[in-house]
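In: Here is my input; please provide its structure:
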Amino acid sequence: MSEKQILRHGLNGNQLKLIAVVSMLCDHAAIRLLAYGLIPALRETGADAAADLWNQVFWILRSVGRMAFPIYVFLLVEGFCHTANRRRYAMRLGIFALLSEVPYDLLLFGKPWDMRAQNVFITLFLGILMLTVIDWIGKNTEAGMAPYRQMGVIAATALLAWFLKCDYDAVGIMLIALFFWLRPQPGTACLLGLLFLAAAESKPVYLPGLAAAFCLIRCYNGTRGGFRGKWFFYLVYPVHLLLLYGLSRLLFG
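Out: The predicted model follows:
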């Protein structure tokens, strides 16, 4: 089967989003229910063998969870390039970045406000603002100067994401820029993206999940898909964080 045939029968945008949602759910369930709940509870009762077993499950789920962010970044860039209204797209991301911060802090820290880490919607929101600026520079600046100014914007945005302690911080911003700049060369973008994230994550256990993510991205067929539940994919992020937090409190106090 040729590459064109594979892509024609590959994954549409909504299928990729669903995969990312399931991956993200596995990741956050591992953190809240296993790392913060079941495993410590088993250790306290002296069931170290069971705790060790669930610790292995924890790392498997965390590896599965590495699939989510590259897919979301890829789809962010695709959405930016195809949307009819970039301002509205950015506003949606910004609104859900604000709505998701309390659920995110509850999940990670057990309290409604904590500045040690910010949710991934903030990273994506900064990314869409960055893409807007570098795209404008590319279209309105002389060719010789445009790349330098674009790199300056990328560096400034990455520094801001690092300062704000956003999820994936500067690494996430640079991955967004990589997918945007190499959009005409998806194979190269996936290979470099995998190498970049594998080096940044630095945990070998994460490599299978990262590799799977970029393989799935490479199967994208360029279509949106029949399911039009746009708001589902926005709402699922804060809602699942709250549900996992509530479940952990119910089960483990």
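In: contacts and neighbour counts: CA atoms only from here.
Out: Fine.
In: now the helices for the stretch 1-150 of the chain?
Out: 3-8, 13-29, 39-44, 48-65, 68-82, 86-109, 120-140, 146-164 (DSSP state H, counting those that start in this stretch).
In: Make TSV out of those helices and add mean neighbour count and distance to residue 182.
Out: Output for these, formatted as TSV (neighbours: other C-alpha atoms under 10 Å; distance: least, C-alpha to C-alpha, whole Å):
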stretch	mean neighbour count	distance to residue 182
helix 3-8	12	18
helix 13-29	20	19
helix 39-44	16	42
helix 48-65	18	24
helix 68-82	20	11
helix 86-109	19	20
helix 120-140	20	13
helix 146-164	17	13
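In: run this one through as well so I can compare:
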Amino acid sequence: MNTFQLKIIGLILMTLDHMYQYFKLAGVPIWFNWLGRVVAPIFAFTAVEGYYHTRDRFKYMRRLYVSSLLMSIGNIIVPMIISRPDGMTVPNNIFSTLFLITVYIKAIELLAEGRYSGDRKKLYRGLVLGVVPIASGFIASAGYQLGGEWAYKAISAVLPNPFTTEGGPVFIMIGLIMYFLRQDRVKMVAIYSFISLSMLVSGELTVQRIFFENYQWMMVFSAVFFLLYNGQKGRGVKYLFYAYYPGHIYFFYVLSAILMLK
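Out: Alright, predicted model coming up:
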């Protein structure tokens, strides 16, 4: 499978996943959500491949950042226009996670280059790139204490941090593993699978818990797609994901709010 085919599969399964998220009260089956567990890893995988192959990495990172910022703003505005009676807002923003993955890839690369070449500028730049997102998390928390939820959301939107992004530090770490072990796909898949299945360790291994309470471990099945990847880009539809991702989420949110208000 090429990158385009992986993205199309991701888009289809993502749509089912978000149908469950926004319409589960209407009876959408939970297995839609099970299928959706493989989506974020697939997009993380295609994002690191895109970063590796792009001719302009700064432009690639900027595109993810702008998308993250715009969606953070949309996540604030849309619920202000129409709200759900149950108080649910829009929590989705995978762009910020993908952006931070590329930030930490770049930070590690700069640190490695600076160390071996003795270039202190690269070392400093790498350190700054690695520290700023973490510092942003503490600044956002302080902002919440001083200015409330609006200050927290504004700071997190402008400076995404690993503590509040979708998937958190675990998904960022997974993205780094995907990138730096991309030349050893078997090892990468083995480590990824171990991380996925380790989510089963805490708590009792009951059917109720494994399939209906804590089923994030199901993301292990995305490893199949990693192994099927042929290293090719495939058809180029650069902005399909950037447009479809926020578009379908806001559509589902607004539609669910309208149906609940009737």
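In: Would you mind reporting the TM-score between them?
Out: Overlay of the two chains. TM-score (TM-score structural alignment, normalised by the length of the first structure): 0.73; 216 aligned residues with a C-alpha RMSD of 3.3 Å.
In: ok, back up a step: tell me which of the helices of the stretch 1-150 of the first structure sits nearest to residue 209 of the first structure.
Out: helix 48-65 (4.9 Å; C-alpha to C-alpha).
In: residues near residue 242 of the second structure, how many?
Out: Using other C-alpha atoms under 10 Å, residue 242 of the second structure has 15 neighbouring residues.
In: again, but for residue 143 of the first structure
Out: Residues near residue 143 of the first structure, counting by other C-alpha under 10 Å: 11.
In: picking that back up, wait, which of the helices of the stretch 1-150 of the first structure is closest to residue 243 of the first structure?
Out: That would be helix 86-109 among these, by C-alpha to C-alpha, at 9.1 Å.
In: ok, the spatially most central residue of the first structure - contacts?
Out: Centroid check for the first structure by C-alpha atoms, centre = their mean gives residue 69 as the closest residue, at 2.3 Å. Applying C-alpha atoms under 8 Å, 6 or more residues apart in numbering, we find residue 69 of the first structure in contact with residue 20.
In: That one matches what in the second structure?
Out: In the second structure, the residue paired with residue 69 of the first structure is residue 40, using TM-score structural alignment.
In: ok, that match to residue 1 of the second structure distance?
Out: 17 Å (C-alpha to C-alpha, to the nearest Å).
In: How about residue 76 of the second structure?
Out: Taking C-alpha to C-alpha, one finds residue 76 of the second structure at 37 Å from residue 1 of the second structure.
In: Ok, residue 88 of the second structure next?
Out: 37 Å.
In: Looking only at neighbour counts, state which of the two leads.
Out: When neighbours are counted by other C-alpha under 10 Å, residue 88 of the second structure and residue 1 differ, and residue 1 comes out ahead with 15 against 12.
In: Can you tell me the closest non-neighbouring residue to the more buried one?
Out: Excluding its sequence neighbours, the residue lying closest to residue 1 of the second structure (C-alpha to C-alpha, 6 or more residues apart in numbering) is residue 229, at 4.7 Å.
In: List the contacts of the one you found.
Out: 1-3, 6.
In: In a markdown table: the residues you listed, plus distance to residue 62 of the second structure.
Out: Output for the contacts of residue 229 of the second structure, formatted as a markdown table (distance: C-alpha to C-alpha, whole Å):
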| residue | distance to residue 62 of the second structure |
| --- | --- |
| 1 | 27 |
| 2 | 24 |
| 3 | 20 |
| 6 | 23 |
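In: In the stretch 151-262 of the second structure, mark out all the helices, start to finish.
Out: 168-180, 185-197, 207-212, 223-228, 240-261.
In: Mind listing what's buried along the last one?
Out: For helix 240-261 of the second structure, the neighbour count (16 or more other C-alpha atoms under 10 Å) marks 245-246, 249-250, 252-257 as buried.
In: Kindly report the same for the fourth one.
Out: The neighbour-count check on helix 223-228 of the second structure (16+ other C-alpha under 10 Å) flags 223, 225-226 as buried.
In: if we can go back for a sec, of all the helices of the stretch 1-150 of the first structure, which lies closest to residue 175 of the first structure?
Out: Short answer: helix 68-82, nearest of the helices of the stretch 1-150 of the first structure by C-alpha to C-alpha, at 7.4 Å.
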